[in-house]
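**Student:** The amino acid sequence is not available; the structure is as follows:
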């Protein structure tokens, strides 16, 4: 087991950031760790990388306890924090050599991570001269220097343009062929493109933990409907088998039903009975974004 978390709780004063969180990650998995802002994602990642201590519960990384075997955890984990700390006045090779000395790894490894992360054409430049995408590559290269078994990445594509996002996505997917990757992001398309499994946290609690291929495979359907007049959610609640209603835009609703039966005829009947017209009616696949909204919706 690469990561084992058991009943971890963490509070900041009166605010409970994590509430009895438990899960495990197998070797070789790429797991997306999702949740709204303030849900507890960064707190848990900092615990797994020994930057924070738990209030309750235990966690192990590669069999090493994060509280009692911190040095061993740090040796087996590569960490890219959300705000990638870099010395902008250093050259790429100079910065990697500085970190290599800390990890006590040879110069050959510097060349290996430069090639692995696609930094070769920029390796002669100062970090301050690099684009945000290449700075993220430097951060990833640093996290990989000591050849860790587990990579923990906190918002690795934040602030990147679409082309840079694709580049970093491909890089993470390639790295994940040989390592366990545990990553946090707000970009659902990134998760769908990279991850094998999804864990969603909300208000400090795990609300979903499934394989990506199974997360939208429940016996539910999503229909997007646009009416000609405004409709209140209370009126929509009369629809049979309705489990969630999201007002996407003005007159348009995204409705989730807990049945595989085609609910479009029922929506036509509902509109007619309530003096409404349906301007458009589309059956949609239940994607990760819909699942995320449903699981993190404020009660």
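**Tutor:** Great, that's in hand. Remember, predicted model here, so these are calculated numbers, not experimental data. Numbers count the residues shown, from 1 in each chain.
**Student:** hey, let's count contacts and neighbours off CA atoms from now on
**Tutor:** Will do.
**Student:** residue boundaries of the strands in the stretch 51-200 of the chain?
**Tutor:** 56-61, 64-65, 77-80, 150-154, 180-184, 197-202 (DSSP state E, counting those that start in this stretch).
**Student:** Can you lay out the ones you listed as JSON lines showing distance to residue 253 and mean neighbour count?
**Tutor:** Listed next are the strands of the stretch 51-200 of the chain as JSON lines, based on distance: least, Cα to Cα, whole Å; neighbours: other Cα atoms under 10 Å:
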{"stretch": "strand 56-61", "distance to residue 253": "42", "mean neighbour count": "20"}
{"stretch": "strand 64-65", "distance to residue 253": "47", "mean neighbour count": "18"}
{"stretch": "strand 77-80", "distance to residue 253": "38", "mean neighbour count": "24"}
{"stretch": "strand 150-154", "distance to residue 253": "33", "mean neighbour count": "24"}
{"stretch": "strand 180-184", "distance to residue 253": "29", "mean neighbour count": "25"}
{"stretch": "strand 197-202", "distance to residue 253": "24", "mean neighbour count": "22"}
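**Student:** then this one, side by side with the first:
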């Protein structure tokens, strides 16, 4: 439903987007992941017909974004980072207005408005002025205006920015409920957003696509981080060399309390080997008390840092290390947009 090939946008001597390629299949949710300034918003503005590309092609529902702009706009619902709302209109009145300008036939208009109100859980807010709504409800109205004409493709730019944890969960559930009937492109710089919502992930950094795959495949293939965190009590003098000699363990870190003989073992293992039972047996055979043993697996945060670090090394640049101002790891704190 969305096909992007060699897309570029140049401002003077600065490439906001450079040779970007990705596609989104019918009914799929693609997460467009990257730090602020990576090129996400620029790409979405090109796809929505808001700005032209400098080079490359983009098609939505088979229509060329540049050559068939009106057909593209009929086939997309677009939610910018700041929802395009009229605060002095009621929710229902605004959606009636949007349905009319988006070409919904008069006989179908009310049913489409009622449908979007229901999908976005806004039925009890239909007569409320938009300016009186909370930010979470305003975001729902923004999504409702994007779907009121039943477009096959929905483009959402940072849809949960600035929301509280409860509102974030509600909006995520709404987005997931739209999949299947609609194809969604979801831009975000919040890592948990992707793993909780999206079928596939495209990571963009510095205007370039650096990885595309499912969240699980990215976590399993792009980084080998994995292992065990173990809590034990006892004398580990003889245990440490035995663990270091155990096949499959690549790194061992021990955090100890000398007074209580309480130790935390952090083991990094070969992700292709399952050696948990061997580690447990070794600890028990040494007469140590095993209090807790849990697997630690690669996260999307690990993947992102791995990818952009490799990209920076390839280009000879200092790696971007996911500061809070650039990339949110907790999934609940909002940030600013791309700023392009």
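**Tutor:** Right, received. Where do you want to start? Since this is a predicted model, take the numbers as computed values, not measurements.
**Student:** circling back: out of the strands of the stretch 51-200 of the first structure, which gets nearest to residue 130 of the first structure?
**Tutor:** strand 77-80 (17.5 Å; Cα to Cα).
**Student:** which helices and strands does that closest one pack with?
**Tutor:** helix 132-144, strand 150-154 (3 or more Cα pairs under 8 Å, 6 or more residues apart in numbering; DSSP states H and E).
**Student:** quick revisit: which of the strands of the stretch 51-200 of the first structure sits closest to residue 23 of the first structure?
**Tutor:** For those, the distance to residue 23 of the first structure is smallest for strand 197-202, at 8.8 Å, taking Cα to Cα.
**Student:** can you tell me what part of the second structure whichever helix or strand comes after that closest one aligns to?
**Tutor:** Downstream of strand 197-202 of the first structure, the next assigned helix or strand under DSSP states H and E is strand 205-211. Using TM-score structural alignment, strand 205-211 of the first structure lines up with residues 208-214 of the second structure.
**Student:** ok, now which ones touch the nearest residue to residue 211 of the second structure once chain neighbours are set aside?
**Tutor:** Closest residue in space to residue 211 of the second structure, ignoring its immediate chain neighbours: residue 203 at 5.2 Å, by Cα to Cα, 6 or more residues apart in numbering. Neighbouring residues of residue 203 of the second structure by Cα atoms under 8 Å, 6 or more residues apart in numbering: 32, 33, 34, 209, 210, 211, 212, 304.
**Student:** name the element the first one belongs to?
**Tutor:** Mapping residue 32 of the second structure onto the secondary structure by DSSP H and E places it in strand 29-33.
**Student:** That strand versus strand 200-205: what angle between them?
**Tutor:** Angle, strand 29-33 of the second structure to strand 200-205, by axes from the mean of the first three to the mean of the last three Cα atoms, to 10 degrees: 20 degrees.
**Student:** ok, residues contacting the helix or strand just after strand 29-33 of the second structure?
**Tutor:** Next helix or strand after strand 29-33 of the second structure toward the C-terminus (DSSP H and E): helix 40-47. The contact list for helix 40-47 of the second structure (Cα under 8 Å, 6+ apart) reads 9, 16-17, 32-34, 51-53, 58-60, 65, 155, 157, 187, 204, 207, 337-338, 340.
**Student:** One more: stretch 159-174 of the first structure?
**Tutor:** Contacts of stretch 159-174 of the first structure (Cα under 8 Å, 6+ apart): 117, 132, 133, 136, 137, 156, 157, 190, 193, 194.
**Student:** Alignment lookup: the last one to the second structure.
**Tutor:** I take that to be residue 194 of the first structure. Checking TM-score structural alignment: residue 194 of the first structure goes with residue 197.
**Student:** Residue 162 of the first structure -> the second structure?
**Tutor:** Looks like residue 162 of the first structure aligns to residue 165 there (TM-score structural alignment).
**Student:** Tell me where the first structure has helices.
**Tutor:** Along the first structure, the stretches classed as helices by DSSP state H are 41-48, 70-76, 92-103, 107-116, 132-144, 162-175, 188-194, 212-215, 233-236, 264-273, 288-296.
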